[in-house]
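> predicted coordinates and the sequence they were generated for:
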Amino acid sequence: MSLYLGVEDFERLVVDELDRLPDDMVAGLDNVVFVVEDRPEDGSLDLLGLYDGWALTERDRYGVGELPDRIIVYREPHLAACGDMDELRDEVHTTLVHEIAHFYGIDDERLHELGWA
């Protein structure tokens, strides 16, 4: 890995980047939790984050008492992709925006057009 950051420090960095996001971006998040995991289930370093849940545009199928949707940020892929702390902060920021966009129903194609993928 190019960069090392322990679990607690990485979680703190994710929280810091969440706090830096615009209020109107995070205010609408309903029943969503943010989780840091070391790697995706397949063990790869290719995936930086994942939105696991129902997009806001599909919430008509969403029932009462549903478990929270999850936005997962993968620590080891971020560390492998980044050479320094500034790059890591930028990449975590981009990952958070990308996964939050999926909550709002924005797909990868549109995120590419907007420069967030």
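Ah, there it is.

> rest of the way, CA atoms for contacts and neighbours
Fine.

> tell me how far stretch 46-59 is from the chain's mean position?
9 Å (CA atoms, centre = their mean, to the nearest Å).

> do me a favour and get the end-to-end distance for that stretch?
Stretch 46-59 has an end-to-end distance of 29 Å (CA to CA, to the nearest Å).

> same check, this time on stretch 20-40
End-to-end distance (CA to CA), stretch 20-40: 25 Å.

> report the buried residues of that stretch.
32, 34, 36, 38-40 (16 or more other CA atoms under 10 Å).

> these two touch, right, residue 54 and residue 70?
No. Residue 54 is beyond contact range of residue 70, at 9.6 Å (criterion: CA atoms under 8 Å).

> another structure for you, compare them:
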Amino acid sequence: MRHGTPPTTEEILDMAETALGAIPAALRRMVQGIAILVEEVPDDETVREMGLESPWELTGLYRGVPLTEKTGADVPMMPDTVLLYREPILLEWIETGVDLFRLVRNVLIHEIGHHFGLSDAEIERLESED
């Protein structure tokens, strides 16, 4: 996708929703109810919580309880959420030259992988699949 100006948060969200719609139906049903939000950058509290030096290091974040840790007795306080951070995604896009849709898709898949309790190696394998 080519843009004369940087994509807006709404355009990044549209890409994420398109990517989510393209995952297998069985997986899509399992992530039903997960909120996808796009913010400009992680807030200061998130940067501290993650032990980062800079907000530019974080392109996405899963907030919630992984499926592998949920029990029937759990009372959800908030919906599981995938946060995508627009400016760090755009910075990585510029630095790597990776197709922006593919980058958004990979960040989304990575964060959904955390929802399923997958290891980083398993997530990397999923990200590399077309």
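Here it is on my side, so go on. Since the model is a prediction, treat every value here as computed from it, not as a measurement.

> now the buried residues of stretch 20-40 of the first structure in CSV, with secondary structure and distance to residue 100 of the first structure?
Formatted as CSV, these follow (DSSP: H, G, I helix; E, B strand; the rest coil; distance: CA to CA, whole Å):
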residue, secondary structure, distance to residue 100 of the first structure
32, strand, 10
34, strand, 10
36, strand, 15
38, coil, 20
39, coil, 19
40, coil, 18
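
> strands along the second structure, start to end?
Ranges of strands within the second structure are 35-39, 60-63, 81-85, based on DSSP state E.

> residue 116 of the second structure is nearest to which of the ones you listed?
strand 60-63 (10.5 Å; CA to CA).

> mean deviation, that closest one versus the first structure?
Comparison of strand 60-63 of the second structure with the first structure after fitting gives an average deviation of 0.7 Å (mean CA distance after the TM-score superposition for the first structure).

> so which bit of the first structure is that strand matched to?
The aligned range for strand 60-63 of the second structure in the first structure is 49-52, by TM-score structural alignment.

> tell me how far the alignment partner in the second structure of residue 8 of the first structure lies from residue 94 of the second structure.
Using TM-score structural alignment, the partner of residue 8 of the first structure in the second structure is residue 10. Counting by CA to CA, the gap between residue 10 of the second structure and residue 94 of the second structure amounts to 19 Å.

> quick check: longest helix in the first structure by residues?
Determined from DSSP state H, the single longest helix within the first structure is helix 85-103.
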